[in-house]
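Engineer: no FASTA, just this:
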C-alpha cells in the first residue's frame, strides 16, 4: 500500500476500532482540496466515535492491521445474513410462483445451493490472502475500468437487496401491529436500525452478526413447530412444464446464493494471510449452506401447506409474507406469542441489510478515485436514502420483486464469477502471490486492460439474452425450454451466461496477454 509524502498510515487502537485507518497531518489540510479537507474531518469523526474509516485500500499484512484471528467469524456472519425472512420468502416461490411440489422444491433448493455456495465460499479466501475487498480484487481480471462496471452493478444489487429485505420486514411488522401502522412506517423503522449498526463498519457488523442469528433461528424453529402438522406434499409434476418451472426456480435460487459473490471477501480482510485457506472456505461454506437450505425448505413447506389451508392462503394474498407467517403463528401461540416471534423475524432483516449497506460504500469507492476520498460515513446514509422510497413503493409486491430481481442478478453474477475464477485458476495457477497485491492493487498500468474480460462479458450477455425468461422478455432458448407446455418459457439465462463467458474468456485473455503483455 502506497501513501503520498503528506499522508501516513496509523492504527487507531484507542478508539476501539481495531482497524486500519488513514491520517492526514493537519498542517497540510490548508493546501489540500475541499475533498481532502472533508476526508480529514471524516476520518477524525469516524475515529472519535469508533467507526471504521478503512475504505478500499489494501489492508497491510501486519500484526497491527490484521487483528481478526478467528476464521469462524466467517460462519457466524454468513449464518446471520442468510437466516432471514428473505431466505424463507425465496422458498415459498417454488410452490407459490412456479407451481412445484414440496419434494421437487426441496431437491432444487438442496442441489442448487450445494453447488452455488462453493463460489462465494472460495472467493472469500481472497480477503485474507490479498487484503482487498471483492470489487477491488476484481481489477485483476476485469481491469481498472471493467471493475468499475461491476462495482456499479453491485451498488444496484445492494440497493435492490435492501429494498426487498425491507419489504419483507415491513410486511411482518405490519402484521405484528395488527395493521395499525403503514408499510412506510415499517420500512423506516427497519432502515433506521440498519443504518445505526451499518455506520460503524467491519468490527460492529461482525459483532452484531455473531449473535443475531440466534433469536432468528429460535423464531424459525417456533414456526416449524406451529406449522408442521399442516405440512402436505404436493405431488411432483412431470414433463416439459415441470422442467421449465424447475429451471426457472433454480435460476432464482442461484441468483440469491450467488448474490454474495460480489462481496464475499469484504468481511475477512482483517484476517491474516497465514489463515489456512481451507478454514476460510469451510467456515464460509458452513455459514452459507445451513441457513440457505433449511430456511428455504421451511418456506417451501409452509407454502405447500397454505395450498390446503384457506385461511393461510387468504392471509398470504392480503399481506403476502407477513400475512402467511401470522396465519401460521397466531392460532397456535396467540397474537402475543406470534407477534413476538414475528418481531424477531423482522429484526432478521437488519442482519442481511447491514451487509448490503456496508458493501455498497466499498463498491462505489471503486468507481472513482474522487469518490474513494470521500468519508465512508457518507455511503450508509446515501444507500438508506435511496432504498427506503423504493421499498415503500414496492411494499405490496414482495414475491414479484424477489422473483424478478433474483433472475436478473444471477445472470451478471454468473459472468463475473466465471471470469474471476478462470483468471485465478488458469492464468494465475491458483497462486495468490502472483497478484503482487501490495504494490499493484491501485496501479492501472500493472493491471490487465480488461479486454479479455470484455470479450467474455459480451459472450455472457448473449447467453443471458438467449436463455432468459422474464415477464418483459423471453429469449429464443428460454422459449424453447418452455415449449408448448409453458408459454412463459423456462429461464436458463444464468446457465448460458456463465457458460458462454467461461468458454470465451480463456481465448480472449490469452490474446490480451499476448498482445499487451499484461
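Structural biologist: Now that the structure is in, tell me what you want to look at. Model, not experiment: these values are computed from the prediction.
Engineer: all contacts plus neighbour counts: C-alpha atoms, from now on.
Structural biologist: Noted.
Engineer: continuing past the helix or strand hosting residue 164, what's the next helix or strand?
Structural biologist: Taking DSSP states H and E as the definition, one finds residue 164 inside helix 139-176. Beyond helix 139-176 in the direction of the C-terminus, DSSP H and E gives the next helix or strand as helix 183-198.
Engineer: So which bits of that next one are buried?
Structural biologist: Using 16 or more other Cα atoms under 10 Å as the test for burial, helix 183-198 gives 183, 184, 186, 187, 188, 190, 191, 194, 195, 197, 198.
Engineer: How far off centre is it?
Structural biologist: The chain centroid and the centroid of helix 183-198 are separated by 18 Å under Cα atoms, centre = their mean, to the nearest Å.
Engineer: Likewise for stretch 118-127?
Structural biologist: Using Cα atoms, centre = their mean, the distance between the centre of stretch 118-127 and that of its chain works out at 13 Å.
Engineer: Show me what the helix holding residue 164 packs onto, helices and strands only.
Structural biologist: In this structure, helix 139-176 packs against helix 85-97, helix 134-137, helix 183-198, helix 310-366, helix 378-393, helix 398-422, helix 451-467, with contacts taken as 3 or more Cα pairs under 8 Å, 6 or more residues apart in numbering; DSSP states H and E.
Engineer: I'd like those helices as a markdown table, with distance to residue 211 appended.
Structural biologist: Shown next, in a markdown table, are the helices and strands packed on helix 139-176 (distance: least, Cα to Cα, whole Å):
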| stretch | distance to residue 211 |
| --- | --- |
| helix 85-97 | 17 |
| helix 134-137 | 25 |
| helix 183-198 | 14 |
| helix 310-366 | 10 |
| helix 378-393 | 22 |
| helix 398-422 | 27 |
| helix 451-467 | 39 |
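Engineer: Mean neighbour count, the ones you listed: which tops it?
Structural biologist: Mean neighbour count, computed with mean count of other Cα atoms under 10 Å, is highest for helix 134-137 among those, reaching a mean of 26.
Engineer: picking that back up, would you tell me which of the helices and strands packed on helix 139-176 gets closest to residue 238?
Structural biologist: With Cα to Cα as the criterion, residue 238 lies closest to helix 85-97 of the helices and strands packed on helix 139-176, at 14.6 Å.
Engineer: For residue 237, give me its contacts.
Structural biologist: With contact set as Cα atoms under 8 Å, 6 or more residues apart in numbering, residue 237 has these partners: 100, 101.
Engineer: Quickly note the distance from residue 104 to residue 113.
Structural biologist: Distance, residue 104 to residue 113, by Cα to Cα, to the nearest Å: 14 Å.
Engineer: now swap in residue 125 and tell me
Structural biologist: For residue 125, the distance to residue 113 equals 19 Å [Cα to Cα].
Engineer: Neighbour count for the two, which is higher?
Structural biologist: Regarding residue 125 and residue 113, a neighbour count based on other Cα atoms under 10 Å identifies residue 125 as having more, with 26 against 22.
Engineer: Make sure the more buried one is actually in contact with residue 265.
Structural biologist: Yes: using Cα atoms under 8 Å as the test, residue 125 is close enough to residue 265 to be in contact (6.8 Å).
Engineer: Residue 225 is in what secondary structure piece?
Structural biologist: Here residue 225, judged by DSSP H and E, is contained in helix 202-227.
Engineer: A further structure is provided below for comparison with the first:
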C-alpha cells in the first residue's frame, strides 16, 4: 500500500480543524492508514451478528457467504467512492451535500445522519459495556460510563488519534479472530459445512442486502477520515485502500458469524458476546477476548461520534454562514453527542434498544438516495469542480435551497417504501419478494438516474475548476 510523507512541522496530537477546508500545508497521512482504519472498524461483534442473521433467517453456509461477499463488493464500492472524495475536497463528507441540496437544504440529510449515528453509537455502547463489565468486574452502568469517557477523549483528540486507534484495532482484531476461527472450527470440518447447499433466491438476496446495507451506512462520513490526505493522492488508490479495508474486515467478521450460527445454533443467537468469549478456554484468553470486543466497539463508536460532531457542526454553521468552529465549541459538540448516545445506552440496555435498532435500520432508507445523488453529482455532473468558499455562503453559488435536488431526494425515499422490510416498518410488496428488503437497490438506482437527468436539463452552476479558500492571511 502506498505511503505518503507527513510534514512533521504540522503534526499535532489534538486536531485543529473541524468542518473547514484542510490547507495543503496541513495535509498528511498514508493510504495504508485508510486500509487499517476500515479493516479494524469492521472486525467487531456487530458485524459478526449481521453475518449470523443470514443463517438464522434461513440461509445455508455456502450461499450466505457468497451473498454476503457480493453485498460487500457492491456496498463497499459505493462507500469507497465517497471515501475517494476526501483528498480532493479536503472537507467532511456531508459538507459536500450543500452542492446538491443547498446550504440550508443539506440540513435535511444532516439531521438524519446525526440521529442514525448517535443511535448506532448507543447500540455499540451497550455491547461494549457488557464486555468491559466482565473484563473489569464492574456494574454495566459503570462500564458504559467508562466507555463513554474513552469515546469523549478519543473523539476530542480527533483525526490522528482515530487513525492510530484503527491501526491498533486492526492488529488486535486480526489476532483475536484467528484464535476465534481456530476455536470455533476445532473438531468441525469446514468442507462439510460448505457442502450443505440449498439455494433460495430470497435467502441469497437477504445476505446481499445485509452486507450491502452495512457498507452503505458508512457513506455519510467515510470522507471525514480521508480528507487530510495530500491533494495529490491518487483517487483510484484511495478508493482501493478504503474498499479493501472495509470489505475484507467486514467479510471476515461476518464469515465468523455465519459459521458460529451454523455450528452453535441457539447457543449463539441472542448470546453473542458470551458465546464468543466462551471460546476462550482459560481466564486469561477470555479476558483478552473481552478486551478485543471492547476495542472493536471503541473504534467504530468513536468513528460514529466524530461523524456526528461533524454533522452537528455542519448544521449550525450552515445557518450561521461560518466555515469553522472553535476548539471549545467542538469539544462541546463531542460531549453533547456522546452524552446523547450514552443516555440511550443506559436507558435501553435491557429492552428499548432492540426496538430502537429497528428504527435505525429504517433510517437507512434515507441514506441510499443521498448517496446516489452525491456520487452522481461529484463524478458525473460537477466532475470534482467545487466552489469550496461558496459551500459556506447561503447566498452564494449553491444558494440556500436546491429545490430540484430536494425533490429528487424525496422521490428516492418514497419509491423505496413498498420494498422496505424492518421491524419498524414493512412495505406492501415485501411478501411478494419472499420477505427480502431490496429497497437499497431502488434507493440507489432511481434517484441516481433521476438526478442526472434533471441536472442535464438545467444549466450547471459548477465552476470551470475547483475554487479553494484563501488561507494566505491565516496565522500559523
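Structural biologist: Cool, the structure landed. These numbers come from a predicted model, not from an experiment.
Engineer: still on that earlier bit, looking at the helices and strands packed on helix 139-176 of the first structure, spot the one closest to residue 41 of the first structure.
Structural biologist: When these are compared (using Cα to Cα), the closest one is helix 378-393, at 12.2 Å.
Engineer: Please compute how far stretch 428-437 of the second structure lies from its chain's middle.
Structural biologist: A distance of 26 Å separates the centroid of the chain from that of stretch 428-437 of the second structure, by Cα atoms, centre = their mean.
Engineer: Can you name the residues that contact the equivalent of residue 239 of the second structure over in the first structure?
Structural biologist: Taking TM-score structural alignment as the alignment basis, one finds that residue 239 of the second structure is matched in the first structure by residue 281. In this structure, residue 281 of the first structure makes contact with 121, 122, 124, 125, judged by Cα under 8 Å, 6+ apart.
Engineer: nearest spatial neighbour of the corresponding residue of the second structure for the second one, skipping sequence neighbours?
Structural biologist: With the correspondence set by TM-score structural alignment, residue 122 of the first structure lines up against residue 81 in the second structure. Distances taken as Cα to Cα, 6 or more residues apart in numbering place residue 239 nearest to residue 81 of the second structure, at 6.1 Å, with adjacent residues excluded.
Engineer: can you check residue 423 of the second structure too?
Structural biologist: Leaving out its chain neighbours, residue 423 of the second structure is closest to residue 358 (Cα to Cα, 6+ apart), at 5.2 Å.
Engineer: what's the counterpart of that neighbour in the first structure?
Structural biologist: Mapped onto the first structure by TM-score structural alignment, residue 358 of the second structure lines up with residue 404.
Engineer: what's the distance between its match and residue 78 of the first structure?
Structural biologist: As for residue 404 of the first structure, its distance to residue 78 of the first structure is 24 Å (criterion: Cα to Cα).
Engineer: before we move on, the earlier item: could you tell me which of the contacts of residue 281 of the first structure are located in helices?
Structural biologist: With helices identified by DSSP state H, the entries of those that belong to them are 121, 122.
Engineer: Pick out whichever of the contacts of residue 281 of the first structure sits closest to residue 220 of the first structure.
Structural biologist: For residue 220 of the first structure, the nearest member of the contacts of residue 281 of the first structure is residue 121. The distance, counting by Cα to Cα, is 24.5 Å.
Engineer: what residues are up against the closest one?
Structural biologist: 264, 280, 281, 282, 284, 285.
Engineer: What helix or strand is the closest residue in space to residue 98 of the first structure that isn't next to it in sequence located in?
Structural biologist: Take residue 98 of the first structure and drop its neighbours on the chain: the residue closest to it by Cα to Cα, 6+ apart is residue 245, 5.4 Å away. Secondary structure here is read from DSSP H and E; on that basis residue 245 of the first structure sits in helix 239-258.
Engineer: how big's the offset between whatever helix or strand comes next after that helix and the second structure?
Structural biologist: Stepping forward along the backbone from helix 239-258 of the first structure, the first helix or strand reached (DSSP H and E) is helix 277-306. Following the fit onto the second structure, the mean deviation recorded for helix 277-306 of the first structure is 1.1 Å by mean Cα distance after the TM-score superposition for the first structure.
Engineer: what separates helix 277-306 of the first structure from the chain centre, distance-wise?
Structural biologist: Distance of helix 277-306 of the first structure from the chain centroid (Cα atoms, centre = their mean) equals 14 Å.
Engineer: Just want the angle from that helix to helix 239-258.
Structural biologist: Orientation note: helix 277-306 of the first structure sits at an angle of 130 degrees relative to helix 239-258 (axes from the mean of the first three to the mean of the last three Cα atoms, to 10 degrees).
Engineer: Go through helix 277-306 of the first structure and flag the buried ones.
Structural biologist: Residues of helix 277-306 of the first structure classed as buried: 277, 280-306 (neighbour count, 16+ other Cα under 10 Å).
Engineer: equivalent range in the first structure for stretch 153-168 of the second structure?
Structural biologist: Counting by TM-score structural alignment, stretch 153-168 of the second structure corresponds to residues 196-211.
Engineer: before we move on, the earlier item: isn't the match of residue 122 of the first structure right up against residue 375?
Structural biologist: Yes: under the criterion of Cα under 8 Å, residue 81 of the second structure makes contact with residue 375 at 7.3 Å.
Engineer: which ones are touching residue 504 of the first structure?
Structural biologist: Here residue 504 of the first structure is in contact with 455, 456, 459 (Cα under 8 Å, 6+ apart).
Engineer: same question, residue 199 of the second structure
Structural biologist: Residue 199 of the second structure sits next to 59, 60, 63 when contact means Cα under 8 Å, 6+ apart.
Engineer: Tell me the buried residues within the residues you listed.
Structural biologist: Using 16+ other Cα under 10 Å as the threshold, 59, 60, 63 are the buried ones among the contacts of residue 199 of the second structure.
Engineer: Save those as TSV, and put in distance to residue 212 of the second structure and secondary structure too.
Structural biologist: As requested, those are arranged in TSV below (distance: Cα to Cα, whole Å; DSSP: H, G, I helix; E, B strand; the rest coil):
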residue	distance to residue 212 of the second structure	secondary structure
59	17	coil
60	19	coil
63	15	helix
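Engineer: Would you reformat those residues as a markdown table and include distance to residue 114 of the second structure?
Structural biologist: Converted to a markdown table, these look like this (distance: Cα to Cα, whole Å):
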| residue | distance to residue 114 of the second structure |
| --- | --- |
| 59 | 33 |
| 60 | 36 |
| 63 | 35 |
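Engineer: Spatially nearest residue to residue 353 of the second structure (excluding sequence neighbours)?
Structural biologist: The spatial neighbour of residue 353 of the second structure that comes closest, neighbours along the chain excluded (Cα to Cα, 6+ apart), is residue 123 at 6.8 Å.
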